[in-house]
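> 3D model of this:
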Amino acid sequence: MFKYFLMLFFIGSSPFVIQAQDSMASFGIKGGLNITFFNVDQQNLGSYQTSETGFYAGVFVETPIDGFLAIQLDALYISVGDFNFMNVPLYAKYEVAHNLHLMAGPSFNYFFDFFTNKVKIGVDLSSSYTITKSLDVHIKYALGIDELAPNGLFFGMGLKL
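Sure thing, here's the model as predicted:
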């Protein structure tokens, strides 16, 4: 299934790359720490929230639209506790101040460990700060809007290649 997500990532990013021949798309890798929050239903006792800490790693392609706006597509492998899944967000990335960016967009998640309903939809909100031309730090909040879709907080770094 990982191969299918990589294929989806490259097919999905190809219009950006074709368009970006004039505007110079950039590719890179990113990774870091994530804290994922799960709501656990205990049948007649109600529900409670628990969290797990894990890691994520992946690739991204960014295509500038103008001086302040870009489109960024990520493909991230996430491992947290007993769960492994792919997170593929499509961001609108806006520079709000020098080297400070806000990003928001839908995300598609594929859970390797679920037997049914493996695909979940979410919304990702993120900010990043560019340290050098090639290196940035970012923080992201992933909001799961489907039933059983977890929420997560991500802290990491990205490197443009």
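
> hey, let's count contacts and neighbours off CA atoms from now on
Fine.

> now for the helix or strand containing Phe10, which elements pack on it?
Assigned by DSSP states H and E, Phe10 belongs to helix 2-19. Helix 2-19 sits against strand 47-64, strand 69-80, strand 83-97, with contacts defined as 3 or more C-alpha pairs under 8 Å, 6 or more residues apart in numbering; DSSP states H and E.

> buried set for the helix or strand following it?
With elements assigned by DSSP H and E, the helix or strand that comes after helix 2-19 is strand 26-41. Residues of strand 26-41 classed as buried by neighbour count (16 or more other C-alpha atoms under 10 Å): 26-38.

> next up, for comparison:
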Amino acid sequence: MKKQLLSLCIVIGTMSLAQSTDGPTFGVKAGGNLSGFTGSDSKSKIGFYAGAFVNVPLSETFSIQPEVVYSQQGAKAKYDYEMGTYVVKNMQQNLDYINVPVMVQYNATPEFYLEAGPEFGLLVNAQAKGDINGSSYKGKNKDNMKTFNFGAGIGLGYRFTENLGANVRYIAGLTKILKDEFGDSSKNTNIQLGLTYSF
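You can find the predicted model right below:
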């Protein structure tokens, strides 16, 4: 009887361990950005993001999700302005990043989860565009920007099925966008809303 009870306990324990240590899940994600800069002289612009992730369960309620995401970010100038003899209108700064968020997710229910974690960004392209004295202007300015960006994100998500889900996330930049010699302290902000698909 003792042997049978011990065997039963071992089986139950093994089943519980298997349930709480499922293997990693791979997937893709895509959606829209509403990005901007900190400060009062800029406003948000719309972009998109797309990437891939792996979700690794740590327990029945917690998992960690590293991602690699291409993200169109930046901001628009809130006001038109003059610089000497130049009249500048409709200026927009585009910043393209390869971001690597690492989110710790708390699974409140099998469908609903909360998440938070750091985001590491590599700037791959920067371009300013607008109208100067009535003529269209477009110019690369990546050399003026910091190559690396660091931020912190919080979000939540919902799984409609085993494969399909939705996610919303806010990322606050913690490092300055421009290089130090420009004396500007603006940082990135970004709100993401999109869909996820797990394989």
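
> Could you quantify their similarity as a TM-score?
Once superposed, chain against chain, the TM-score is 0.78 (TM-score structural alignment, normalised by the length of the first structure); 134 aligned residues with a C-alpha RMSD of 1.5 Å.

> among the buried residues of strand 26-41 of the first structure, which two are most distant?
Maximum pairwise distance among the buried residues of strand 26-41 of the first structure (C-alpha to C-alpha): 34.0 Å, between Ser26 and Phe38.

> one step back: out of the helices and strands packed on helix 2-19 of the first structure, which is closest to Leu135 of the first structure?
strand 47-64 (13.1 Å).

> So what touches the closest one?
13, 16-17, 20, 23-42, 70-81 (C-alpha atoms under 8 Å, 6 or more residues apart in numbering).

> my guess is Lys89 of the second structure meets Tyr81, correct?
Yes - Lys89 of the second structure lies in contact with Tyr81 (C-alpha atoms under 8 Å); the separation is 6.7 Å.

> Show me which of the two is the more surrounded one.
Lys89 (20 against 14; other C-alpha atoms under 10 Å).

> Present the helices and strands packed on helix 2-19 of the first structure as a markdown table; the columns should include mean neighbour count and distance to Lys120 of the first structure.
As requested, those are exported to a markdown table (neighbours: other C-alpha atoms under 10 Å; distance: least, C-alpha to C-alpha, whole Å):
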| stretch | mean neighbour count | distance to Lys120 of the first structure |
| --- | --- | --- |
| strand 47-64 | 17 | 17 |
| strand 69-80 | 21 | 14 |
| strand 83-97 | 20 | 9 |
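
> Any idea which of those gets closest to Phe154 of the first structure?
strand 47-64 (8.4 Å).

> what does the helix holding Phe10 of the first structure rub up against?
With C-alpha under 8 Å, 6+ apart, helix 2-19 of the first structure has contacts from 25, 61, 63, 73-75, 86, 88.

> quick one: buried residues of it?
5-6, 9-10, 13, 16-17.

> Kindly report the same for stretch 119-134 of the first structure.
So, applying 16+ other C-alpha under 10 Å, buried residues of stretch 119-134 of the first structure: 119-130.

> which residues in the second structure does that stretch align to?
Matched against the second structure by TM-score structural alignment, stretch 119-134 of the first structure falls on residues 148-163.

> Excluding chain neighbours, what is closest to Gln73 of the second structure?
Residue nearest to Gln73 of the second structure in three dimensions, not counting chain neighbours: Leu95, with 4.9 Å by C-alpha to C-alpha, 6 or more residues apart in numbering.

> swap that for Phe37 of the first structure, sorry
Ser51 (4.3 Å).

> and what of Ala166 of the second structure?
Leu195 (4.4 Å).

> Map the one you found across to the first structure for me.
Leu195 of the second structure maps onto Met157 in the first structure, by TM-score structural alignment.

> Thanks a lot, see you next time.
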